[in-house]
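A.B. asks: quick one, structure for this:
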Amino acid sequence: MITGLAGALAAVLIAVVATGTAAADPLADKSRETTTDDGWHIRITKTDENLDRYPNLAATLFTREGFVTLKAAADVSGSGSAPVNSGSITLGYQIGCQADVTSGAAIGLL
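C.D. replies: Model (predicted):
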């Protein structure tokens, strides 16, 4: 009886933790400016960034899912010594693990 109750309680706890909530989090707009050595003024702006968080699709307790959308623009002004013919913007994210498992991990039910 107690083993069955403990198993049912563990199953409910896992279902509640694994499902979580899905929500969209708008992030602050940001802009950076610099002037190149030859005189061009460059401004890069990130706007309308939105992070949609979702419960993990594999139903694991240790990771999360997320989808990011945003707009980015670069403006070049001024009068540099060489013409600007092209450019590119690269977006990147640094992602970390929420659990430290450097010394190993063990999961079990009593």
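
A.B. asks: drop to CA atoms for contacts and neighbour counts, all remaining ones
C.D. replies: Will do.

A.B. asks: all helices of this protein, in order?
C.D. replies: Assigned by DSSP state H, the chain shows helices spanning 2-19.

A.B. asks: tell me where it has strands.
C.D. replies: 23-26, 30-35, 40-54, 65-78 (DSSP state E).

A.B. asks: tell me which of those strands lies nearest to residue 2.
C.D. replies: strand 40-54 (34.0 Å; Cα to Cα).

A.B. asks: helices or strands up against the closest one?
C.D. replies: strand 23-26, strand 30-35, strand 65-78 (3 or more Cα pairs under 8 Å, 6 or more residues apart in numbering; DSSP states H and E).

A.B. asks: to compare with the earlier structure, here is another sequence to fold:
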Amino acid sequence: MRVVRVVSVLAAVVALLLGGGVAGAAPGGSFADRSIVRTSDDGWKVRLGKFGERVHSVPALSSGHGSYEAFLDLRGTAEITGRGSSPVDAAVLTTGFQVACQWQMDGVQVGVTGGPTAQMSISYPPAMVIGAQVMPSISTTLRNGTSTDVKFATKQLRGPKAGARMEGVRVEISGCVGLAKPAVRAYVRVAMSTAVNDNTFSLYGKPHHL
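C.D. replies: Next up, the predicted model:
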């Protein structure tokens, strides 16, 4: 009986560690489309949409210890409608994934390879990038128990709506040695400005392991 109890306790501890940081994270695959509507402080209706989200995990090409690789798809949209009390001076749509690792070896390296809209600022404070730029390779460092926003596309709204789609963006994470696999979570964000107010609204997908 004592042996059975010890095994049960160990199983519970392992289950807790596996769930640490990203409780209930789903496995990779296709994920449901989602949209939300928010109202700005000036009375504008703001709709954010997340479509075609897919995470296809594959064996890491480097085959290194703690290495993970996946291909990501995501389309984010933003639309501003209605009659606000103050005109919109500027609005920017941002799409990407948040990446996290439970444990790390001297900083987890995250490398991203994408198309002409893949971009990210790793300076501080972050620089706002308007429009598409060619940045075929992006890298940053994750710290133990933290996450980072990996920005794939930034698009200025030149009318009431805008969208940014990325397909087959390759993400490689090395040095992640926690019991839980690295986790990613899609996000779509719009930042808008008028003469009176600045508003930022965000839409998130569900977290899932690579």
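
A.B. asks: list the TM-score for the superposed pair.
C.D. replies: Scored against TM-score structural alignment, normalised by the length of the first structure, the superposed chains reach a TM-score of 0.60; 80 aligned residues with a Cα RMSD of 2.4 Å.

A.B. asks: before we move on, back to that, out of the helices and strands packed on strand 40-54 of the first structure, nearest to residue 52 of the first structure?
C.D. replies: Here strand 23-26 is closest among these (Cα to Cα), at 4.2 Å.

A.B. asks: how far away from the center of its chain is the closest one?
C.D. replies: Relative to its parent chain, strand 23-26 of the first structure has a centroid offset of 11 Å by Cα atoms, centre = their mean, to the nearest Å.

A.B. asks: could you dump the strands of the first structure into TSV and include distance to residue 88 of the first structure?
C.D. replies: Formatted as TSV, the strands of the first structure follow (distance: least, Cα to Cα, whole Å):
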stretch	distance to residue 88 of the first structure
strand 23-26	25
strand 30-35	15
strand 40-54	11
strand 65-78	9
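
A.B. asks: out of those strands, the one nearest residue 9 of the first structure is which?
C.D. replies: strand 40-54 (23.9 Å).

A.B. asks: now the closest one, how far from the centre of its chain.
C.D. replies: 13 Å.

A.B. asks: read off where it ends up in the second structure.
C.D. replies: Aligning strand 40-54 of the first structure against the second structure (TM-score structural alignment) gives residues 44-58.

A.B. asks: C-terminal to the longest strand seen in the second structure, what's the next element?
C.D. replies: What stands out as the longest strand in the second structure, according to DSSP E, is strand 161-176. Next in sequence after strand 161-176 of the second structure, counting helices and strands by DSSP states H and E, comes strand 183-194.
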